[in-house]
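Student: Got a predicted model here, sequence first, then my questions.
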Amino acid sequence: MTKPFADKIAVVTGASRGIGYFTAKALAEAGAHVIAVARTEGGLTDLDDEIREAGGSATLVPLDLTDYDALDRLGATIYERWGKLDILVGNAGLLGELAPLGHIEIKTWEQTLAVNVTANWRLIRSFDPLFKRSEAARIAFMTSGAAHKCRAFWGIYSVSKAALEALARTYAEETRNSPTRVNLFNPGPVRTGMRARAMPGEDPETLPHPSELAPAILDLVSPSTDVTGKIFDYPTGTFLTPGMPTPDDAAPVIGF
């Protein structure tokens, strides 16, 4: 069986459940050695069992992404053991609180930004030297249409995803003249725990299972993907280019 990701080293955050879990599993099945990062040790153990049963390999890293010193140590450990990093899937994220901006608890605001934005910057900071040692580093961060829709009561989630998009696009420009490619992945509505909390009245059986998204994410982090600074919109199967705001009577730059 062909292993298109053989000899690749991949980090997946939020790997203990949902999209991260099935992406990590798919990467391992495709030949990558997966460094699975998450807070929930039980979910990581289940993932490791499935990966081993499929003949793959993984390193489990149970940590909180707001432990920034641990993220620095992770980069140093990857360098010492493998000398490079080929793939990062920045999947971990928090919904925060669905409430008017003036009612959001300060702790919730700070924690959501810490996980959704600052932790991803710290990962870039820690891993940047490792990406430079890869022949074709590929980075994908999970975004959301909430970054552009800015609906009432979704403020903290919208703000954090908009900031994450700016972070990813900036890093894409900084690495444009290198083999590194940086993109965002918009999954759309998916059968996850976060979605259930946000939409408690929704029938989850009407939504795609997280495992259905894994092939598209693997395509995005494949060495054959040459675009950078784009959003791959899973519901439409197209790349979208974020840009400056357009007049009300003009076609929107992003419509998801």
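Tutor: Everything's here; your move. Computed from a predicted model, the values in this text were never measured in an experiment.
Student: only C-alpha atoms for contact and neighbour calcs from this point on.
Tutor: Noted.
Student: Can you show me the strands along this protein?
Tutor: Using DSSP state E, the strands of the chain run over 9-13, 33-38, 57-62, 87-90, 138-142, 181-186, 231-233, 238-240.
Student: Please enumerate the helices of the protein.
Tutor: 18-29, 41-53, 68-81, 106-113, 119-131, 146-149, 155-174, 193-198, 214-220 (DSSP state H).
Student: Of those, flag the one that's most buried.
Tutor: Burial of the helices of the chain is given as mean neighbour count (mean count of other Cα atoms under 10 Å); helix 18-29 ranks first at a mean of 26.
Student: what angle do it and helix 41-53 make?
Tutor: Inter-element angle recorded for helix 18-29 and helix 41-53: 30 degrees (by axes from the mean of the first three to the mean of the last three Cα atoms, to 10 degrees).
Student: Make a markdown table from the strands of the chain and add mean neighbour count and distance to residue 117 to it.
Tutor: Compiled in a markdown table, those are given as follows (neighbours: other Cα atoms under 10 Å; distance: least, Cα to Cα, whole Å):
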| stretch | mean neighbour count | distance to residue 117 |
| --- | --- | --- |
| strand 9-13 | 26 | 13 |
| strand 33-38 | 24 | 16 |
| strand 57-62 | 19 | 19 |
| strand 87-90 | 26 | 10 |
| strand 138-142 | 25 | 10 |
| strand 181-186 | 26 | 13 |
| strand 231-233 | 24 | 17 |
| strand 238-240 | 16 | 21 |
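Student: Please compare the first structure with the one that follows:
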Amino acid sequence: MSAGSKDNPAGASAGQGRLAGRVAVITGASRGIGAAVAERFAKEGAKLILIARTNGALEELDDGIRAAGGAAPTLVPLDLRDFDALDRLGASLYERHGRLDILVGNAGALGQLGPLGHIPPQVWQEVMDVNVTANYRLIRSLDPLLRQSDAGRAIFVTSGVARMPFAYFGAYAVSKAALEHMVKVWAAELGKTNIRANLLDPGVVRTRMRATAFPGEDPMQHPEPSAITQSFVDLASPDCTRQGEIVDAY
């Protein structure tokens, strides 16, 4: 990880964007929504810690951010199912930055679509691990750092299938429903802290996951992930007052 400073105040940055100087962790950052959010946050002046499984894709994103004039992000090639590594993440970030201002829990696993009783147990477990347990471990590891911020902000990406009985999306739908309830519980526990924790439903966006779930669609009919990044900026900004809400990107 790149070096940071505990003494650098939250607003200190050469950038002038809404997130200038804010330290932000983004999971699932190598493509799709995560990459689009990373690019937007960089333009808004944030200091980025980008997490994804694929180092090559992270390096391509790094090149794009630098080419656009953004600060060099910290790249963390990591499988979110490595829970021990997530436990160590908080201590590592504290050593370098002393705080965390923004957490974007974007990474997600679709799993296998089909009748609920046909989902192999190992697929079910992988979806739960990535979509629910990894975010719990991130909360557990990073909550103390978010409390060190003057305005800690946490955003978790959800889906409309969490709130309707969408046939054949069993593991994914159940995991997103669990994620929503978990984040709402955490938000209720935050009380008078400076942390605001919310969920964002991106709606239908042109991503690889969408193409996998609906292979017969023309992906060009859907907006690109960059179209929804304003909602992430709004929820990540220090002036955000929402708490424990599910926010639609549109």
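Tutor: Alright, I've got the coordinates. For clarity, every value in this text was computed on a predicted model and none was experimentally measured.
Student: Superposed, what's their TM-score?
Tutor: Between these two chains, after superposing, the TM-score reads 0.92 (TM-score structural alignment, normalised by the length of the second structure); 235 aligned residues with a Cα RMSD of 0.9 Å.
Student: about what we covered before: pipe the helices of the first structure into a markdown table and attach distance to residue 229 of the first structure per row.
Tutor: Converted to a markdown table, those look like this (distance: least, Cα to Cα, whole Å):
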| stretch | distance to residue 229 of the first structure |
| --- | --- |
| helix 18-29 | 21 |
| helix 41-53 | 30 |
| helix 68-81 | 23 |
| helix 106-113 | 21 |
| helix 119-131 | 15 |
| helix 146-149 | 15 |
| helix 155-174 | 5 |
| helix 193-198 | 26 |
| helix 214-220 | 12 |
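Student: hang on, the earlier thing: now tabulate the strands of the first structure in CSV and tack on distance to residue 96 of the first structure.
Tutor: Formatted as CSV, the strands of the first structure follow (distance: least, Cα to Cα, whole Å):
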stretch, distance to residue 96 of the first structure
strand 9-13, 18
strand 33-38, 18
strand 57-62, 21
strand 87-90, 17
strand 138-142, 15
strand 181-186, 18
strand 231-233, 22
strand 238-240, 26
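Student: between these, which gets nearest to residue 74 of the first structure?
Tutor: Relative to residue 74 of the first structure, the nearest member of the strands of the first structure by Cα to Cα is strand 57-62, separated by 8.6 Å.
Student: got the angle for that closest one vs strand 9-13?
Tutor: If you take the same axes, to 10 degrees, strand 57-62 of the first structure sits at 40 degrees to strand 9-13.
Student: and strand 57-62 of the first structure, what other elements does it pack with?
Tutor: If contacts are counted by 3 or more Cα pairs under 8 Å, 6 or more residues apart in numbering; DSSP states H and E, strand 57-62 of the first structure sits against strand 33-38, helix 41-53.
Student: Just tell me which of those ends up closest to residue 217 of the first structure.
Tutor: Short answer: strand 33-38, nearest of these by Cα to Cα, at 14.4 Å.
Student: returning to that earlier point: using JSON lines, please lay out the helices and strands packed on strand 57-62 of the first structure together with distance to residue 155 of the first structure.
Tutor: As requested, those are exported to JSON lines (distance: least, Cα to Cα, whole Å):
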{"stretch": "strand 33-38", "distance to residue 155 of the first structure": "25"}
{"stretch": "helix 41-53", "distance to residue 155 of the first structure": "30"}
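Student: Out of the ones you listed, which is closest to residue 151 of the first structure?
Tutor: Nearest to residue 151 of the first structure, of those and by Cα to Cα, is strand 33-38 at 29.1 Å.
Student: which residues in the second structure does that closest one match up with?
Tutor: Aligned by TM-score structural alignment, strand 33-38 of the first structure corresponds to residues 47-52 of the second structure.
Student: which outside residues touch the matching stretch?
Tutor: If you take Cα atoms under 8 Å, 6 or more residues apart in numbering as the criterion, stretch 47-52 of the second structure is touched by 20-30, 38, 41-42, 58, 71-80, 107.
Student: Nearest to residue 220 of the first structure, out of the helices and strands packed on strand 57-62 of the first structure?
Tutor: The closest of those to residue 220 of the first structure is strand 33-38. By Cα to Cα, the value is 16.3 Å.
Student: What does residue 71 of the first structure correspond to in the second structure?
Tutor: Checking TM-score structural alignment: residue 71 of the first structure goes with residue 86.
Student: Surely its match touches residue 80?
Tutor: Yes - using Cα atoms under 8 Å, residue 86 of the second structure makes contact with residue 80 at a distance of 7.1 Å.
Student: Residues that sit against both of the two, list them.
Tutor: What both residue 86 of the second structure and residue 80 touch, as defined by Cα under 8 Å, 6+ apart, is the set residue 134.
Student: that older thread, minimum distance to residue 174 of the first structure: which of the strands of the first structure has it?
Tutor: Of all the strands of the first structure, strand 181-186 sits nearest to residue 174 of the first structure, with 9.9 Å by Cα to Cα.
Student: whereabouts in the second structure does the closest one align?
Tutor: By TM-score structural alignment, strand 181-186 of the first structure lines up with residues 196-201 in the second structure.
Student: Please apply the same query to stretch 99-117 of the first structure.
Tutor: Against the second structure, stretch 99-117 of the first structure falls on residues 114-132 (TM-score structural alignment).
Student: who are the neighbours in contact with residue 170 of the first structure?
Tutor: Residues near residue 170 of the first structure by Cα under 8 Å, 6+ apart: residue 229.
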